[in-house]
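J.: next one to model:
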Amino acid sequence: MGVARVIPADRSRSSGGGRWDRPPAWALVAMALCLAGLIALGPSVLRSGTVRAAGAAESTATATPAAPHRPTEVLVERPADRPLRVLFIGDSLMWGSFASDPSLTYRALVTAGLSTEGPVDAVLVGGPGESAAEATEGLTEVTGPFDLVFVEVGANDSVALTPARFSSDYAALLDGVRALAPDAALVCDGVWNGPDLATPLDRELRPVCAARGGVVVPLSPLYVDETLRGPEGSPVPGGGVRDQFHPNDAGHAAIAEAMLAVLGL
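T.: Next up, the predicted model:
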């Protein structure tokens, strides 16, 4: 019984017996030459491809790494004919509640840092319990010009207002700042509170501040460090006791450091 054979379509069939004809001599010579050429070129092609691949890998490995993220710096223009005028707007944190000494409040520490570059004239708007809306009213009590403005509100709003209402009040406050100091450098402090209360308000104030040319410095990451607050019940020099909400001396120093960092100081 015969054995069936699968014959490739490109092979020449004979008229019988299922056998295919042997190619002519010239075809065999051509095939041999092609095979010899592949044997000679193959290693060099492979080596060339390997070098290119290694080069590409080496290029990737030695590429310059991306620059690390750095906080945005606020550019402050110092006038040549007068002291730098700085406006601080805020609540009890800006006021300096529970610091051991007025010189240890973060407002005083920021002022001292700025003073290393030249004379500073600092003005404060606000005080304990201040909200964004109340701070807006307080702007009517001061006059410019101002070269640098710090805005720190939201701790009191975070327990009293919806994020949408805070956004509206905060926008009105910064519009008032820009009417008073259109060209001043602007630093917006985030809300001093835990993430649950601070994050929704921080989400609102960021675009409002950015739209008015300001830079936001978040404070919630500092608030969650309990060593920067209280301890509750500990005495404050001069009278009173600390709570577990407001920054202590270390907290004021940490806030001041964050403020000065965006100023390049």
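J.: drop to CA atoms for contacts and neighbour counts, all remaining ones
T.: Will do.
J.: now do the contacts for the most centrally placed residue in the chain.
T.: Nearest to the geometric centre of the chain sits residue 71, at 6.4 Å (C-alpha atoms, centre = their mean). Counting by C-alpha atoms under 8 Å, 6 or more residues apart in numbering, residue 71 makes contact with 261-262.
J.: quick one: the helices in the stretch 1-150 of the chain, in order.
T.: According to DSSP state H, counting those that start in this stretch, the stretch 1-150 of the chain carries its helices in the segments 25-61, 92-95, 106-115, 132-138.
J.: just say which of the ones you listed is most tucked in.
T.: helix 92-95 (a mean of 22; mean count of other C-alpha atoms under 10 Å).
J.: give me the contacts around that helix.
T.: 88, 105-107, 126-130, 152, 246-247.
J.: again with stretch 132-143
T.: Under C-alpha under 8 Å, 6+ apart, the answer for stretch 132-143 is 89-90, 125-126, 153-154, 157, 166, 169-170, 172-173, 176-177, 180.
J.: in what helix or strand does the spatially closest residue to residue 158 that is not a sequence neighbour lie?
T.: Of all residues not flanking residue 158 in the chain, residue 197 sits nearest, at 5.8 Å (C-alpha to C-alpha, 6 or more residues apart in numbering). Element membership of residue 197, judged by DSSP states H and E, is helix 195-211.
J.: quick check: next helix or strand after that helix?
T.: strand 214-217.
J.: check contacts around residue 45.
T.: Contacts of residue 45 (C-alpha under 8 Å, 6+ apart): none.
J.: which stretches of the stretch 151-265 of the chain form strands?
T.: Along the stretch 151-265 of the chain, counting by DSSP state E, counting those that start in this stretch, strands occupy 185-189, 214-217.
J.: what is the longest one packed up against?
T.: Applying 3 or more C-alpha pairs under 8 Å, 6 or more residues apart in numbering; DSSP states H and E, one finds that strand 185-189 contacts strand 148-152, strand 214-217.
J.: pick the most buried one from these.
T.: Comparing the helices and strands packed on strand 185-189 by mean count of other C-alpha under 10 Å gives strand 148-152 as most buried, with a mean of 24.
J.: I would like the residues contacting that strand, please.
T.: 76, 84-91, 93-94, 184-191.
J.: what separates it from the chain centre, distance-wise?
T.: Averaged C-alpha coordinates place strand 148-152 at 19 Å from its chain's average position (C-alpha atoms, centre = their mean, to the nearest Å).
J.: second input sequence below; structure requested for side-by-side comparison:
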Amino acid sequence: MMSSKAWSTRHKRSRAETSLYVLGAAVLAVIGVAGYLLTESAATTPPDLASLPASTASAAPIPTQVSVPGPLAIVRDGTPLRVLFAGDSLTGNYFASSAEAGFRSRVATALGPVELTTAELADQTLTTVSRIVEVPADLDLAVVELGTNDVGTQTPFDQFTSQYRDLLGKITTTSPGAALICAGTWQDAGEAYDAVIEAECLAAGGRYVPLVDIFEADGTRGPVGTATPFGESDTFHPNDSGHQQIADAILAALTVS
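T.: Now for the predicted structure:
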């Protein structure tokens, strides 16, 4: 028969062992929960975008913040200013109510007298128009309005960049003293192409004139079906108000003395 002292000692040992078992189980439970949470966190953490394959990245250039330089100065020498316009249907004054109401004509009239050279093709991309541009020597001003049709045809950005750079290089090489204005795309989906136009124009010493705000403004396009010298108007091309605002934006980037 077990003595009372021995029973008491064994009972105390049993309770201590039970306490240790319970404590151990609790510690193991905490460790298990922590491990589960860490596993779940690792499983739901968004992937590092930098580690994604190159094929998942957009091919569009990333717009960069650039300082906005002041207007370009043009100095008259007593002779008509020599001006080049290269562009698409907008440069061709589509769909103004008259040729005189188009932005090209408005800019030329405001700068007059001018000796005007134009190279424009409606519905054509930079690739096509750049091939027909003949740059006169000793230009005072070159206005390039291209890229709108490239948005629709999705010209590859590397191709567009190279060709735009080459066109500006042709202008600055043939007429190194010319003031250079580069109009953005007449689109609300041309941001990536506008980024190329802006960067290349500033690198060539020119001034970038965005058109998207004019495109999106009320009353600068349409109405559809109005008769013009260029055919019936649509809801895409600028009307007289749109052409006037484009001309104003270009002229605001210049000072003439």
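J.: buried ones among the contacts of helix 92-95 of the first structure?
T.: Buried by 16 or more other C-alpha atoms under 10 Å: 88, 105-107, 126-127, 130, 152, 246-247, out of the contacts of helix 92-95 of the first structure.
J.: between those residues, which is nearest residue 261 of the first structure?
T.: Lowest distance from residue 261 of the first structure to these (C-alpha to C-alpha) belongs to residue 106, with 13.0 Å.
J.: export the helices of the stretch 1-150 of the first structure to JSON lines and append columns for distance to residue 240 of the first structure.
T.: Formatted as JSON lines, the helices of the stretch 1-150 of the first structure follow (distance: least, C-alpha to C-alpha, whole Å):
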{"stretch": "helix 25-61", "distance to residue 240 of the first structure": "60"}
{"stretch": "helix 92-95", "distance to residue 240 of the first structure": "15"}
{"stretch": "helix 106-115", "distance to residue 240 of the first structure": "19"}
{"stretch": "helix 132-138", "distance to residue 240 of the first structure": "26"}
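J.: out of those, nearest to residue 213 of the first structure?
T.: helix 132-138 (18.2 Å).
J.: onto which residues of the second structure does that closest one map?
T.: Mapped onto the second structure using TM-score structural alignment, helix 132-138 of the first structure covers residues 126-132.
J.: mean deviation of the matching stretch from the first structure?
T.: In the superposition against the first structure, stretch 126-132 of the second structure averages 1.8 Å from its aligned positions (mean C-alpha distance after the TM-score superposition for the first structure).
J.: so which elements touch the helix holding residue 197 of the first structure?
T.: Using 3+ C-alpha pairs under 8 Å, 6+ apart, helix 195-211 of the first structure sits against helix 163-180, strand 214-217, helix 220-223.
J.: go through the ones you listed and name the closest to residue 251 of the first structure.
T.: Closest among these, using C-alpha to C-alpha: helix 220-223, at 7.6 Å.
J.: in the second structure, what range does that closest one match?
T.: Counting by TM-score structural alignment, helix 220-223 of the first structure corresponds to 212-215 in the second structure.
J.: what's the average distance of the matching stretch to the first structure?
T.: Per aligned residue, stretch 212-215 of the second structure averages 0.7 Å (mean C-alpha distance after the TM-score superposition for the first structure).
J.: buried stuff in that stretch?
T.: Buried residues in stretch 212-215 of the second structure (16+ other C-alpha under 10 Å): 212, 214-215.
J.: Throw these into JSON lines and include distance to residue 5 of the second structure, thanks.
T.: Shown next, in JSON lines, are these (distance: C-alpha to C-alpha, whole Å):
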{"residue": "212", "distance to residue 5 of the second structure": "96"}
{"residue": "214", "distance to residue 5 of the second structure": "100"}
{"residue": "215", "distance to residue 5 of the second structure": "99"}
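J.: let me see the contact set for the residue in the first structure that residue 74 of the second structure lines up against.
T.: Under the alignment (TM-score structural alignment), residue 74 of the second structure pairs with residue 76 of the first structure. Neighbouring residues of residue 76 of the first structure by C-alpha under 8 Å, 6+ apart: 147-148, 184-185, 263.
J.: and of those, the nearest to residue 61 of the first structure?
T.: residue 263 (35.3 Å).
J.: now do the contacts for that closest one.
T.: So residue 263 of the first structure contacts 73-76 (C-alpha under 8 Å, 6+ apart).
J.: could you measure from the equivalent of residue 182 of the first structure over in the second structure over to residue 170 of the second structure?
T.: Matched to the second structure by TM-score structural alignment, residue 182 of the first structure sits across from residue 176. Separation of residue 176 of the second structure from residue 170 of the second structure (C-alpha to C-alpha, to the nearest Å): 9 Å.
J.: kindly report the same for residue 129 of the second structure.
T.: 13 Å.
J.: just residue 183 of the second structure next, same as before
T.: Residue 183 of the second structure is 17 Å from residue 170 of the second structure, by C-alpha to C-alpha.
J.: between those two, who's got more neighbours?
T.: residue 183 (26 against 16; other C-alpha atoms under 10 Å).
J.: tell me which of the helices and strands packed on strand 185-189 of the first structure sits nearest to residue 203 of the first structure.
T.: strand 214-217 (10.7 Å).
J.: check which helices and strands that closest one is in contact with.
T.: strand 185-189, helix 195-211.
J.: need the helices and strands packed on strand 185-189 of the first structure in TSV (columns: distance to residue 32 of the first structure).
T.: Formatted as TSV, those follow (distance: least, C-alpha to C-alpha, whole Å):
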stretch	distance to residue 32 of the first structure
strand 148-152	85
strand 214-217	75
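J.: ok so, going back, which of the helices of the stretch 1-150 of the first structure sits closest to residue 232 of the first structure?
T.: helix 92-95 (16.2 Å).
J.: so where in the second structure does that closest one end up aligned?
T.: So helix 92-95 of the first structure is aligned with residues 89-92, judged by TM-score structural alignment.
J.: widest-spaced pair of the contacts of stretch 132-143 of the first structure?
T.: So, those by C-alpha to C-alpha: farthest apart are 157 and 180, at 23.1 Å.
J.: comparing the two, which shows the higher neighbour count?
T.: Taking other C-alpha under 10 Å, residue 157 of the first structure and residue 180 do not tie; residue 157 has more neighbours (23 against 17).
J.: tally of neighbours for the residue lying closest to residue 219 of the second structure once chain neighbours are set aside?
T.: Distances taken as C-alpha to C-alpha, 6+ apart place residue 241 nearest to residue 219 of the second structure, at 7.0 Å, with adjacent residues excluded. For residue 241 of the second structure, the count of nearby residues is 19 (other C-alpha under 10 Å).
J.: alright, that wraps it up for me.
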